[in-house]
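Participant: I'd like to go over a predicted model; first the sequence, then the structure.
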Amino acid sequence: MSVITEEEKTNHGGGVAPEEKKPTQSRWRLNSPLSQVTLMGFVCFCCPGMFNALSGMGGGGQVDPTAANNANTAVYTAFTVFGVLGGAFYNVLGPRLTLAAGCSTYVLYAGSFLYYNHHHHQAFAVVAGALLGCGAGLLWAGEGAVMTSYPPPHRKGTYIALFWSIFNLGGVIGGLIPFILNYRRSSAASVNDATYIAFMCFMFGGVLLSFGILPANSVIRDDGSRCSAVKYSRPGTEFAAVLRLFLDKKMLLIVPAAWASNFFYSYQFNNVNGLLFNLRTRGFNNVFYWGAQMVGSFAIGYIMDFSFKSRRARGFTGISLVAVIGTVIWGGGLANQHGYTFDNLPVKKLDFKDSGKDFVGPFLLYMSYGLLDAMYQSMVYWLIGALADDSQTLSRYSGFYKGVQSAGAAVAWQIDTRKVSLMSQLVINWSLTTVSYPLLVILVYVFVKDEGDADDVNGNKV
């Protein structure tokens, strides 16, 4: 049966007729969950993926990180508000308008650093950062709804891993851009104009791709069922629903994990990659940082979907594994941090070609941070996806997660701006992630049910 026929039936309000309840011909038709999650991955490949690569350069590719730190503070402060409200916008406007509006702000942000390269006035970067925070809230709420509600309930970990890998491929390609374009500038302080222009071109591609994302009731799974029969909400309804999230016990248990999940970026990007390595090597390192994220997301996705028959057992296993790996990696970070402070920085920054064995340890640590980031965030997204199955609820949950996450990041970038000691920053990051693990275990124990066991608290079969 053709895609057009399915959509026509949806537009006329009809349900899925019994004869339509049969396996579809291809998983790669545009209205399949696999195609939609893949397309969503490429939208984020172009926009947040490139933004991550730009941030991963340390100081946005500038010698002085102050402008980038202040711009990122503006990003995450605005993101705090629009992250929480993003689900409401998504439920009112639908995916295409929400995502296109969000993606467009990334282009402006990269352009502000192109301007800064010539004029060194940070006001434009800060304003562009605030606008990006608004747009990112919209984008990530839409992304969360697609990634957690479109896949079949028993394969959410696999689809999350697929999305996360495509998204972080953007970071890999984004790391190659400054590496290649600045390869012969090993002593340069800031990246060249071509680097920022390349980022802007990719980001504009994300705007165009976002128009291919379909609403949930137009997406048909392989068994012929639709993801959910969504009727777009009203602003008043969404505002009340958002306020209720702050009293929702499930969301309160996720708060520490959300706060921690972007808090460590300022430390890793500015104070590991930025302080220890020269310009071209930062781009080289980011290729492996984001490449390790692809590996980490697939590893944890497999465990969360296939390790045990029981969904709750898979949740407990995933949390425990991330906790152990996280402890080992942050322990390695502690050993590395004993080697330098703000007042005692290396005389010569490490270069991937010239530094020999001195390069290997810090490089492997930085790559391991990327691995842990993907495992940690993919695990949390899986837990959010296990709490409900409809896109409206999950867009609100995802928006709440991103809002709290952004509040933590805004604080973290200012901590770095104020030159809080590097050891203190590491201890704070390690402590925040450690505190979150037992609360996530409680979340699984109380609120995550095995498939078919019972209805969840929202009345959805899980």
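Facilitator: That came through, no problem.
Participant: okay, CA-based contacts and neighbour counts for the rest of this
Facilitator: Will do.
Participant: which residues of the stretch 1-150 of the chain fall in helices?
Facilitator: In order along the chain, the stretch 1-150 of the chain carries the following helices (DSSP state H, counting those that start in this stretch): 3-11, 33-46, 48-56, 66-93, 95-119, 123-149.
Participant: give the buried residues for the first one.
Facilitator: Right, helix 3-11. Along helix 3-11, these residues count as buried under the neighbour rule (16 or more other Cα atoms under 10 Å): 6, 7, 10.
Participant: equivalent analysis for the last one, please.
Facilitator: Within helix 123-149, the residues scored as buried using 16+ other Cα under 10 Å are 124-149.
Participant: what about residue 224, how many residues nearby?
Facilitator: Using other Cα atoms under 10 Å as the criterion, residue 224 is surrounded by 19 other residues.
Participant: so it, which of the three states?
Facilitator: Per DSSP: H, G, I helix; E, B strand; the rest coil, the secondary structure class of residue 224 is coil.
Participant: also residue 166?
Facilitator: What three-state DSSP gives for residue 166 is helix.
Participant: same check on the one 10 residues further on?
Facilitator: Secondary structure state of residue 176, per three-state DSSP, is helix.
Participant: and stretch 119-132, how far from the chain's centre?
Facilitator: Here stretch 119-132 is found 22 Å from its chain centre; the criterion is Cα atoms, centre = their mean, to the nearest Å.
Participant: let's bring in a second model and compare:
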Amino acid sequence: MVGLPRYTSPMTQVVLVGLVCFLCPGMYNALNGMGGGGQVDRTTGNNANTALYSTFIVFGIAGGSIVNLFGVRWTIALSGLSYALYSGSYIYLNHTGNGSFTIAAGAILGIGAGILWAAQGMIMVSYPREDEKAKYIAVFWIIFNLGGMLGGILPFAINYHADTDSLSDGVYIAFVVLECLGALLGLALAPPSRVVRDDGSSVVLVKYTNAGKEAIEIVKLFLNPLMLALLPMCFTSNFFYSYQFGPVNASIFNLRTRGFNNIFYWGAQMVGAYALSFLLDNTRMTRRKRGLIAFIVVAVFFNVIWGATLKMQLKYTHGPLPNGETTDYPGGLIDFLEHKRAAGPIILYMLYGVGDALYQNFAYWIIGSLTNDNQKLSRYSGFYKGIQSLGATVAWQLDAKNVSYLDQMIGNWVLLGISLFPMFYVVATLKDHSEDAVPAKDEAESIEDVEMN
């Protein structure tokens, strides 16, 4: 009889943080995927996302150090509440039409999200052994994106017969409740100092850190040649969300079909993550060879779907407008029951989800291949999310400023192409084992003075 994983095992902790992200960022992703936070006028949603990612830049980069100083449990729990505040702000927007609270809540969410994702990244890529990192990333990604699927089902079901173009209060209330549960679940995480791998090795911690040391380490991130080489990858990794969620999903599909699309978008993420993990954890090949094959898969896949997107984008210039004018997509807004019209665009949108999972899982695997030190990885993860947020800030403002859909689409494709060259360089320099791995005999000493919360 197979027993349940130990509470202090890395897998249990990755599952727990996956469930937190299922309930918090997963719900946010579902809401965001509706375009404009589920509002017919995307201006407030776009400006809220700009505020969110503006603070995310700072607290993403600093988030790793904050987690190193204060531990994972309370930082994740408190950060989770910022997601509930953001979803709740749309109820106020529904009743007042005043977007200032939503934009302010977006800025607060950027603080919480930056810290939460730094903690999540550290747990996901530092807890497993080197030959298990892709599997753990995939496990997290699958649980996390189940949240996006559930979040797609909620508006799809609740608004199935609705004749409005904005989400109802009931959808937002459901999101708030789920996100509060996610915040509470963060308190169930074990301190990293108690986590023990199945082979008996402990998660490695350095003896001591303080604010001064962490400030210095943040500066060093921008002097690290490998981190600088990964800047374009980080910048591009969420840039496409504003285009996919706004100029595509919110512009050519009706409200219930946007929710329907999100079910398959986030579901496809799970398929992409699971498939890639088999390649990246295949120890019959060197780490460098695995990385180069994955690089080719990612590069080819993204170029194919952006080529298909260009063909579709040339058919229209705008989505529904606040003055009541509908999209100029041929035939008007698509409903998922219009099988002939809907099949191609819906399948393409689903493939966007596969591509997102391939790109981001590969990015995390690259970062996890650079070191096994969990404090370094918390900083690296924070750096990744911070620079990612810088790209997202720019992208959401492009849509908020009504930059043409075609220009947004071409900009995404060009940025992807630019990111591939330095990404290839980093992958080509990977070694089979991280040089800073701590010998087993030193592990007990490395945690004896540390009990992180």
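Facilitator: Arrived safely, thanks for sending. Model, not experiment: these values are computed from the prediction.
Participant: now do the helices in the stretch 251-400 of structure 1.
Facilitator: With DSSP H, counting those that start in this stretch as the criterion, the stretch 251-400 of structure 1 has helices at 265-268, 274-276, 279-306, 311-337, 357-385, 391-417.
Participant: where in structure 2 does the last one align, residue-wise?
Facilitator: Residues 374-400 of structure 2 are the counterpart of helix 391-417 of structure 1, counting by TM-score structural alignment.
Participant: do the same with the fourth one
Facilitator: Helix 311-337 of structure 1 lines up with residues 287-313 of structure 2 when matched by TM-score structural alignment.
Participant: the matching stretch vs structure 1, average offset?
Facilitator: With both structures laid over each other, stretch 287-313 of structure 2 and its partner residues in structure 1 are 0.8 Å apart on average (mean Cα distance after the TM-score superposition for structure 1).
Participant: mind listing what's buried along that stretch?
Facilitator: For stretch 287-313 of structure 2, the neighbour count (16+ other Cα under 10 Å) marks 287-292, 294-295, 298-299, 301-302, 305-306, 309, 313 as buried.
Participant: then stretch 354-366 of structure 2?
Facilitator: By neighbour count with 16+ other Cα under 10 Å, stretch 354-366 of structure 2 contains the buried residues 354-366.
Participant: and these as TSV, adding distance to residue 82 of structure 2?
Facilitator: Formatted as TSV, the entries for the buried residues of stretch 354-366 of structure 2 read as follows, by distance: Cα to Cα, whole Å:
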residue	distance to residue 82 of structure 2
354	28
355	28
356	24
357	25
358	28
359	27
360	23
361	25
362	28
363	26
364	24
365	28
366	29
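Participant: show me which pair in the residues you listed is furthest apart.
Facilitator: The largest distance within those, taken as Cα to Cα, falls between 354 and 366 and amounts to 18.3 Å.
Participant: mind checking the SS state of residue 191 of structure 1?
Facilitator: Three states are possible here, and by three-state DSSP the one that applies to residue 191 of structure 1 is coil.
Participant: check contacts around the aligned partner of it in structure 2.
Facilitator: Counting by TM-score structural alignment, residue 191 of structure 1 lines up with residue 167 in structure 2. Counting by Cα atoms under 8 Å, 6 or more residues apart in numbering, residue 167 of structure 2 touches 38, 39, 155, 159.
Participant: show me what the last one lines up with in structure 1.
Facilitator: With TM-score structural alignment as the criterion, residue 159 of structure 2 lines up with residue 182 in structure 1.
Participant: cool, and residue 78 of structure 2?
Facilitator: Using TM-score structural alignment, residue 78 of structure 2 lines up with residue 101 in structure 1.
Participant: just give the nearest non-adjacent residue to that match, would you?
Facilitator: Nearest non-adjacent residue to residue 101 of structure 1, counting by Cα to Cα, 6 or more residues apart in numbering: residue 135, 6.4 Å away.
Participant: after alignment, which residue of structure 2 pairs with the one you found?
Facilitator: Going residue by residue (TM-score structural alignment), residue 135 of structure 1 aligns to residue 112.
Participant: I figured that match hits residue 82, correct?
Facilitator: Yes: between residue 112 of structure 2 and residue 82 a contact is recorded at 5.8 Å, counting by Cα atoms under 8 Å.
Participant: buried ones in the helix or strand harbouring residue 423 of structure 2, by neighbour count?
Facilitator: Counting by DSSP states H and E, the element that carries residue 423 of structure 2 is helix 405-428. For helix 405-428 of structure 2, burial by neighbour count (16+ other Cα under 10 Å) applies to 405-406, 408-409, 412-413, 415-417, 419-420, 422-424, 426-427.
Participant: distance of the closest residue to residue 86 of structure 2 other than its chain neighbours from residue 408 of structure 2?
Facilitator: Distances taken as Cα to Cα, 6+ apart place residue 105 nearest to residue 86 of structure 2, at 5.0 Å, with adjacent residues excluded. Between residue 105 of structure 2 and residue 408 of structure 2 the computed distance is 26 Å (Cα to Cα, to the nearest Å).
Participant: contacting residues for residue 156 of structure 2?
Facilitator: If you count contacts by Cα under 8 Å, 6+ apart, residue 156 of structure 2 has them with 255, 256, 257, 258, 259, 260.
Participant: give me the number of residues near the fifth one?
Facilitator: Yep, that's residue 259 of structure 2 we're talking about. 30.
Participant: so how far is residue 310 of structure 1 from the alignment partner in structure 1 of it?
Facilitator: Under the alignment by TM-score structural alignment, residue 259 of structure 2 pairs with residue 283 in structure 1. Here the distance between residue 283 of structure 1 and residue 310 of structure 1 works out to 42 Å (Cα to Cα).
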